[in-house]
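A.B. asks: Curious how this folds, go ahead:
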Amino acid sequence: MVGPASIQFAYSQEKVKTEKVLTIAVPFGPKSSVPDPRARQNGWLSNRAGVSETLVGLDYQMKMFPRLAESYRNVSPTQWEFTLRENVKFHDGSDLTAQQVKDSFLKLNDKDHSAYNPRLIKLLNIKEISVKDDRTLVFETNEPNSAFIWSLTEPTASVIKEGTDKLPIIGTGPFVFVSAEAEKNYHTKAFADYWGGKPKLDGIVMDAISDASVAALALKAGDVDLVTNYSEPDFAALEKSNQGQRFEGATTRLFFYQARTADGPLANKELRQAISLGLDRDLIVEAALAGVGGDPAHSIFPVTMESWVNQALEASYDRDKALEILDNAGLKDTNDDGIREIDGENIVLKLRSYEGRPALKPTLEVTQALLSKLGLKVEISMGEYQANNDALKLGEIHMHLQAWGTAPQGDPDYFPSTLLDSEAGYNFSGYNNPKLDALLEKGRGEFDPVKRKVIYDEIQEIIAEDLPLIPVFHKTQVSVGNGKVKGYRIHPAETYLASPELDIEG
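C.D. replies: Model (predicted):
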């Protein structure tokens, strides 16, 4: 299981004894043997592994900072000028130049290239990239886009040079890509010429272990040194006995249901509203997270995102009100079989989730029990993430329980635009609200943060009323090490992990 993945990195038994290689259990692995950081979800793994970097980054207070860019400025509503940091080298030893940055971004729009990323293309909406000199370039967008600079912090917006047989992925980070096995492992080695200083580690192995209990066993057996997504009940037990090397940190990750609103039973808004009222979020947090690692969600954004969260919203648990809404909507049990009906048919809701995050399955199970108290029949199952999305899009299931970082870029536009815009690639609910589309467009075009706050407050109000997404809880990540891990921090956006300071005691 995890042993061979760790062993594969060893160049020889002698090297294993002398090199400092940190093995980390992560819930998800690479999507291919050469996972281009600019495509799909590969960028998150690559960024966390320290292989790829973006022009702009997010610090641990979710504030922007220059990364590969030394500085940047908004020249006009549609133009952004970047000056690159000096003495940055790619992993093949060549210098980072403005032309290389331009070439990397142009690949995002090439359907025949491994970097093709239609979702990021839509978010960035680039019209033209102009190179002024070796260290200066200008991005021009088709329309004013205040979220543009924030979108550049996303891991898939990384700067990558065309690979070779020897170096299939050429980034600029503190670690060099060595090899990967789809859905299993990702191996790196230290980059001595990294602009931010030579790493303390000689290499990192990311082992994909979707089952948290298996990851905990791997840690106990010494097969891994750190488990990033530890089981919350097991973490609570360690906390109670004051054992283990424990790490925890609040994140922007939201556990939520994406509901199929275009057709089927959940096209009925009153039913969606009753479902939300029927969710005892405090109970779910206690049951699924053992009382650690989460807070009930009242909006898509956590309260820690003070700049953007709509504090006036409250997703309360009110079973009596939920029953009243169902009755008033005519969704009643007319044949006394214990199940309410819609258009003469029993309401049977199919809910699905996926492995990789320990709290998903128990959240699904508690939801089933809670909704049964409303007279709704609920069938639950676990599947593969993308297969679940496909099933939701086809109306084969009615709700997909997911866990997303709602602001991996630090900006409020990403999450609603990616999931709820009527033309969004991840809008598998079929939700279509012209008013919301207009507000999202308006939000992207507004540069004044005070005025943007008003817009995104209204967006959150619409979501809370229509409930194409039903928030459940916001997640705090808990991790456990073997007692030897040094320099590890949990980032609120969960997009950073490997750094020159990351280390393990010999």
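
A.B. asks: CA only for contacts and neighbour counts going forward, please
C.D. replies: Fine.

A.B. asks: Hmm, Thr23 and Met206 touching each other?
C.D. replies: Yes: Met206 is within contact range of Thr23, at 6.0 Å (criterion: CA atoms under 8 Å).

A.B. asks: out of these two, which sits in the busier spot?
C.D. replies: Met206 (28 against 25; other CA atoms under 10 Å).

A.B. asks: The more buried one looks like it's in a helix, true?
C.D. replies: No: with DSSP: H, G, I helix; E, B strand; the rest coil as the criterion, Met206 is assigned strand and is not in a helix.

A.B. asks: ok now do it, which residues does it touch?
C.D. replies: Shown in contact with Met206 (CA atoms under 8 Å, 6 or more residues apart in numbering): 23-26, 29, 49, 185-187.

A.B. asks: Show me which of those residues is closest to Met1.
C.D. replies: Asn185 (10.8 Å; CA to CA).

A.B. asks: okay, now the residue nearest to the closest one when sequence neighbours are not counted: neighbour count?
C.D. replies: Once flanking residues are discounted, Asn185 sits nearest to Asp207: 4.6 Å by CA to CA, 6 or more residues apart in numbering. Number of residues near Asp207 (other CA under 10 Å) recorded here: 31.

A.B. asks: surely Asp207 meets Ala25?
C.D. replies: Yes: Asp207 lies in contact with Ala25 (CA under 8 Å); the separation is 4.8 Å.

A.B. asks: related to what we said a few turns ago, give me the subset of the contacts of Met206 lying in strands.
C.D. replies: Taking DSSP state E as the definition of strands, those contribute 23-26, 185-187.

A.B. asks: Can you name the next helix or strand after the lengthiest strand in the chain?
C.D. replies: With DSSP E setting the assignment, residue counts place strand 245-259 as the longest strand in the chain. Next in sequence after strand 245-259, counting helices and strands by DSSP states H and E, comes helix 269-277.

A.B. asks: what element comes up after that following helix heading to the C-terminus?
C.D. replies: Immediately after helix 269-277, counting by DSSP H and E, sits helix 281-289.

A.B. asks: got the contact list for whichever helix or strand comes after that following helix?
C.D. replies: Moving toward the C-terminus from helix 281-289, the next helix or strand (DSSP H and E) is strand 294-296. Strand 294-296 has contacts (CA under 8 Å, 6+ apart) with 281-282, 285, 472-476.

A.B. asks: same check, this time on stretch 152-165
C.D. replies: Applying CA under 8 Å, 6+ apart, the set of residues contacting stretch 152-165 is 37-44, 46-47, 52-58, 64, 90, 100-101, 104-105, 120, 124, 151, 168-172, 408-409, 495.

A.B. asks: which ones are touching the residue nearest to Asn185?
C.D. replies: With the criterion set at CA under 8 Å, 6+ apart, Asp207 makes contact with 2, 5-6, 23-26, 29, 184-186.

A.B. asks: run the last query once more with 6 Å
C.D. replies: By CA atoms under 6 Å, 6 or more residues apart in numbering, Asp207 lies in contact with 24-26, 185.

A.B. asks: Please provide the structure for the following sequence as well, for comparison with the first:
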Amino acid sequence: MHKLIRLAPLLLLLGATTALARNNSLVVCTEASPEGFDIVQYTAATTADASAETVFDRLVQFAPSSTRLQPGLAESWSISPDGLVYEFQLRKGVTFHSTSWFTPSRELNADDVLWSFQRQLDPAHPWHTLSPRGFPYAESMAFAQLIERIEKLDDHRVRFTLKHPEAPFLADLAMGFTSIYSAEYADQLLKAGKPEQLNREPVGTGPFVFERYRKDAQIRFRANTHYWAGKPAIDRLLFAITPDPNVRVQQLKAGACQIAVYPRPTDIDALRQDPALQVLELDSLLVAYVGINTRHPPLDDVRVRQAINLAFDTRAYLRAQYGEGNASIAVAPYPASMLGFNDKLNPWPHDPEKARQLLAEAGHKDGFKLSIWTRPGGGPTNPNPGIGAQMLQADLAAIGIKADIRVYEWGELIKRAKNGEHDLVFMGWAGDNGDPDNFLTPNLSCAAAKSGENQAGWCNPAFDGLIREARAISDTTRRAELYRKALAIFHEQAPWITLAHPKQFAAVRKGVDGFQLNPMGSNNFARVKVNP
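C.D. replies: Next up, the predicted model:
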């Protein structure tokens, strides 16, 4: 019975894919539905894949499979010696997408850049209050407090003036939340009283034009034939939304999709044995963790948080979730390869006796109750959510903490966690720009606690001061010293259970060329070719 239920959608997708294959199309089996298409409201990698990496562009961008910056919508830029003024020369001849709901009357210009940023930064902007989710990156990274002003110098020149130097600022401008929108399209929607359409029917300058979306089923795009960087090699792109990693593998093997992202690490060895497939592997900038909601007593007590870290057998968790050699144990919010990693820190040992002692000292000798939140399906930072939650539940029970497991669809999980409804929540993060600040400020700063993006709700003034100081200087030696101090505070205060730094995998059918894994976790298909 269960096999027939699974087989029916597989056959339907296979039939649709066969037709698409004849039309130079690419089908990607992906892990989850996007939260929406207005990328400035969201932080999930699946949302970035469906919007920032397809529909939109930014002033600067990362070179493929790299953290190296290169020109995007800005063909060149200059930075003042004091690091406060950035001037960008925009490309000429860049056009926004023409769709059934919008036809642009002009090319991209400086007005679009100003609209895209001021919407997020200026409370008086007519669109500022129209974002139901707010602007999580801009808020948690305190962009409104960083940027003094943005000026249009002429139709193709824009100047940013900062209030203080910000070492990762240029790399920040390659992140999804700085995508450039059409001010003309936004004006059209506002006049029509349909601002919500911006999140449902996106318009950008990117390599693919959005066509339609069926929630929890598929997203369809067509190639942007007027793309400034050259038309993509494929004519159509389809995301087949497939939360179950087993089904993703079935669809890939059956030819229902040509790329399956985020296969379970424990399936990698078997996938490598299939002659029709190629497995791609990359040491990515990923961290898996459990956020401990410090706003909920008794989790506001550092002894309780330390006890929870001591109770959980993270080494057993890594073996069960990732298999041998597919992830390294996490000690800090970012991998050891990055600037300022503190190599004096050690993973929390599995020590239930010490955990019970700390609980007793905190006045909880008989334990207490809490909830563990996770998602269905699985992705690179949480390959098997059910097993992981059950392992944590069992280890907490061993020290007297009774935990119930609650499973929410990905978008609902993120929304509720932002509201602070959880006690413990399994989460993951992919670095967006290759800088340590991108792991710390969006996830652990006081500003991020205020916006809700900091799932731990943790605001430590000493930690916050260190990462703010590190952002404001360019001296890498000094920055590294500040980050090492900040990581020591993080480790001692234990607002997370840091779990793993997983490797990133994708399985690709033979005949698909040009797809590269991105160390920052997102997926771009503009350079992919499908050979008949």
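
A.B. asks: related to what we said a few turns ago, filter the contacts of Met206 of structure 1 down to the buried ones.
C.D. replies: 23-26, 29, 49, 185-187 (16 or more other CA atoms under 10 Å).

A.B. asks: between those, which is nearest Ala391 of structure 1?
C.D. replies: Using CA to CA, the buried ones among the contacts of Met206 of structure 1 come closest to Ala391 of structure 1 at Gly29, 22.6 Å.

A.B. asks: Now do the same for the closest one: its match in structure 2.
C.D. replies: Using TM-score structural alignment, the partner of Gly29 of structure 1 in structure 2 is Ser33.

A.B. asks: and what of Ala192 of structure 1?
C.D. replies: Per TM-score structural alignment, Ala192 of structure 1 is aligned with Thr225.

A.B. asks: Burial check on the closest residue to its match other than its chain neighbours, number of neighbours?
C.D. replies: Of all residues not flanking Thr225 of structure 2 in the chain, Lys231 sits nearest, at 5.0 Å (CA to CA, 6+ apart). For Lys231 of structure 2, the count of nearby residues is 16 (other CA under 10 Å).

A.B. asks: Kindly provide the distance from Lys231 of structure 2 to Gln197 of structure 2.
C.D. replies: Taking CA to CA, to the nearest Å as the measure, Lys231 of structure 2 falls 26 Å from Gln197 of structure 2.

A.B. asks: could you point out the longest helix in structure 1?
C.D. replies: helix 449-466 (DSSP state H).

A.B. asks: picking up where we left off before, the residue nearest to Asn185 of structure 1 maps to what in structure 2?
C.D. replies: By TM-score structural alignment, Asp207 of structure 1 lines up with Ala240.

A.B. asks: Ala274 of structure 1 now?
C.D. replies: Per TM-score structural alignment, Ala274 of structure 1 is aligned with Ala307.

A.B. asks: Next up, the contacts around Tyr442 of structure 2.
C.D. replies: Not quite, residue 442 of structure 2 is Pro, not Tyr. Pro442 of structure 2 neighbours (CA under 6 Å, 6+ apart): 140-141, 448.

A.B. asks: Can you show me which of these carry over to structure 1?
C.D. replies: Here is what carries over to structure 1 from the contacts of Pro442 of structure 2, by both residues aligned by TM-score structural alignment, their matches' CA atoms under 6 Å: Ala448.

A.B. asks: Give the closest residue to the aligned residue in structure 2 for Tyr317 of structure 1 in space, chain neighbours not counted.
C.D. replies: For Tyr317 of structure 1, the aligned position in structure 2 is Pro349, judged by TM-score structural alignment. With sequence-adjacent residues excluded and distances taken as CA to CA, 6+ apart, Pro349 of structure 2 is closest to Leu310, at 5.9 Å.

A.B. asks: List the contacts of that neighbour.
C.D. replies: Neighbours of Leu310 of structure 2 in contact, by CA under 6 Å, 6+ apart: 348-351, 355.

A.B. asks: and if we set it to 7 Å?
C.D. replies: Leu310 of structure 2 makes contacts with 348-352, 355, as judged by CA atoms under 7 Å, 6 or more residues apart in numbering.

A.B. asks: So it versus Ala320 of structure 2, what's the distance?
C.D. replies: 18 Å.

A.B. asks: Just give me the longest strand of structure 2.
C.D. replies: strand 496-509.

A.B. asks: what does the very next helix or strand once past that strand correspond to over in structure 1?
C.D. replies: Following strand 496-509 of structure 2 in sequence order, the next helix or strand is strand 512-513 (DSSP H and E). Under TM-score structural alignment, the alignment places strand 512-513 of structure 2 onto residues 485-486 of structure 1.

A.B. asks: can you check stretch 257-265 of structure 2 too?
C.D. replies: Under TM-score structural alignment, the match for stretch 257-265 of structure 2 is residues 224-232.

A.B. asks: Show the end-to-end separation of the matching stretch, please.
C.D. replies: 18 Å.

A.B. asks: Not counting its own residues, what contacts that stretch?
C.D. replies: So stretch 224-232 of structure 1 is contacted by 22-27, 212-213, 215, 218-219, 289-290, 292-293, 358, 477-482 (CA under 7 Å, 6+ apart).

A.B. asks: Equivalent analysis for stretch 120-127 of structure 1, please.
C.D. replies: 108-109, 139-142, 148, 151.

A.B. asks: among the residues you listed, which ones are buried?
C.D. replies: Of the contacts of stretch 120-127 of structure 1, these count as buried by 16+ other CA under 10 Å: 108, 139-141, 148, 151.

A.B. asks: immediately after the helix or strand hosting Glu184 of structure 2, which helix or strand?
C.D. replies: Using DSSP H and E, Glu184 of structure 2 maps to helix 183-192. Next helix or strand after helix 183-192 of structure 2 toward the C-terminus (DSSP H and E): helix 197-200.

A.B. asks: Buried ones in the following helix or strand past that following helix, by neighbour count?
C.D. replies: Using DSSP H and E, the helix or strand that follows helix 197-200 of structure 2 in sequence is strand 208-214. Residues 208-211, 213 are the ones in strand 208-214 of structure 2 that count as buried (16+ other CA under 10 Å).

A.B. asks: what's the answer for stretch 232-244 of structure 2, then?
C.D. replies: Neighbour-count burial for stretch 232-244 of structure 2 [16+ other CA under 10 Å]: 232-244.

A.B. asks: for that stretch, how far is the first residue from the last?
C.D. replies: 29 Å.

A.B. asks: can you check stretch 417-437 of structure 2 too?
C.D. replies: 22 Å.

A.B. asks: Other residues contacting the helix or strand harbouring Trp44 of structure 1?
C.D. replies: Following DSSP H and E, one finds Trp44 of structure 1 within helix 42-48. Helix 42-48 of structure 1 is contacted by residues 30-31, 35-37, 52-53, 155-156, 495-498 when judged by CA under 7 Å, 6+ apart.
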